[in-house]
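Novice: how would this look folded up:
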Amino acid sequence: MVGKIKSYFADELDQEIGGFEAEFLIEFFARELGPYFYNRGIFDAQQVFNEKIDEAGYIIHELEKPEAY
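Specialist: Below is the predicted model:
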């Protein structure tokens, strides 16, 4: 990651930064943005889980046998 950040600064911003500065930038982004992306991942996983539970409910319903009265 350090190399990618250094390359980005050099290529896109025409600035040179050292590895130490790049590591601090990584730590800053992880601290500030990490919780957002983590929570988004949890939300997305919950959506997929709920969809699969719904599918399982339909499959189980299809397995039911009609009752004789």
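
Novice: use CA for all of it now, contacts and neighbours both
Specialist: Fine.

Novice: host element of the spatially most central residue of the chain?
Specialist: With distances taken as Cα atoms, centre = their mean, the chain has residue 41 as the residue nearest its mean C-alpha position (3.8 Å). Using DSSP states H and E, the element containing residue 41 is helix 19-63.

Novice: and that helix, how far out from the chain's middle?
Specialist: Centre-to-centre, helix 19-63 and its host chain are 4 Å apart (Cα atoms, centre = their mean, to the nearest Å).

Novice: one more to put side by side:
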Amino acid sequence: MSLLVKMPREQKEMIIRNVQLFFEEERSETLGNIAAESIVDFMLKELAPHLYNKGVADARNLLMQKMSQIEDECYALEQPVR
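Specialist: Sure, this is the predicted structure:
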């Protein structure tokens, strides 16, 4: 399964500018728009599945914590039986 990342053009352009700024400040290299966009596309392709899976795992853990809390609250509602 390939994870296709879609983002608004304005957001991608901002990331491209940030990549260009990073290369300029950290490496003293000037990147054109096409080169910077290629780097952004490559990084999205490589990182997106890992970040997506991390988000799914975080959501799963949060749901399990909440379900455990709900279960505890349900037990707390039980009335003692003689």
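
Novice: and the TM-score between these chains?
Specialist: Once superposed, chain against chain, the TM-score is 0.94 (TM-score structural alignment, normalised by the length of the first structure); 68 aligned residues with a Cα RMSD of 0.7 Å.

Novice: quick one: map the residue nearest to the centre of the first structure onto the second structure.
Specialist: Alignment note (TM-score structural alignment): residue 41 of the first structure maps to residue 55 of the second structure.

Novice: next one: its match from residue 48 of the second structure, what distance?
Specialist: Taking Cα to Cα, to the nearest Å as the measure, residue 55 of the second structure falls 10 Å from residue 48 of the second structure.

Novice: hmm, back to that, so how far does the helix holding residue 41 of the first structure sit from its counterpart in the second structure?
Specialist: On superposition with the second structure, the average gap between helix 19-63 of the first structure and its aligned counterparts reaches 0.5 Å (mean Cα distance after the TM-score superposition for the first structure).

Novice: other SSEs contacting that helix?
Specialist: In terms of contact count using 3 or more Cα pairs under 8 Å, 6 or more residues apart in numbering; DSSP states H and E, helix 19-63 of the first structure is assigned the packing partners helix 2-12.

Novice: now the helix it packs on: buried residues?
Specialist: Under the neighbour-count criterion of 16 or more other Cα atoms under 10 Å, helix 2-12 of the first structure has 2, 5-7 buried.
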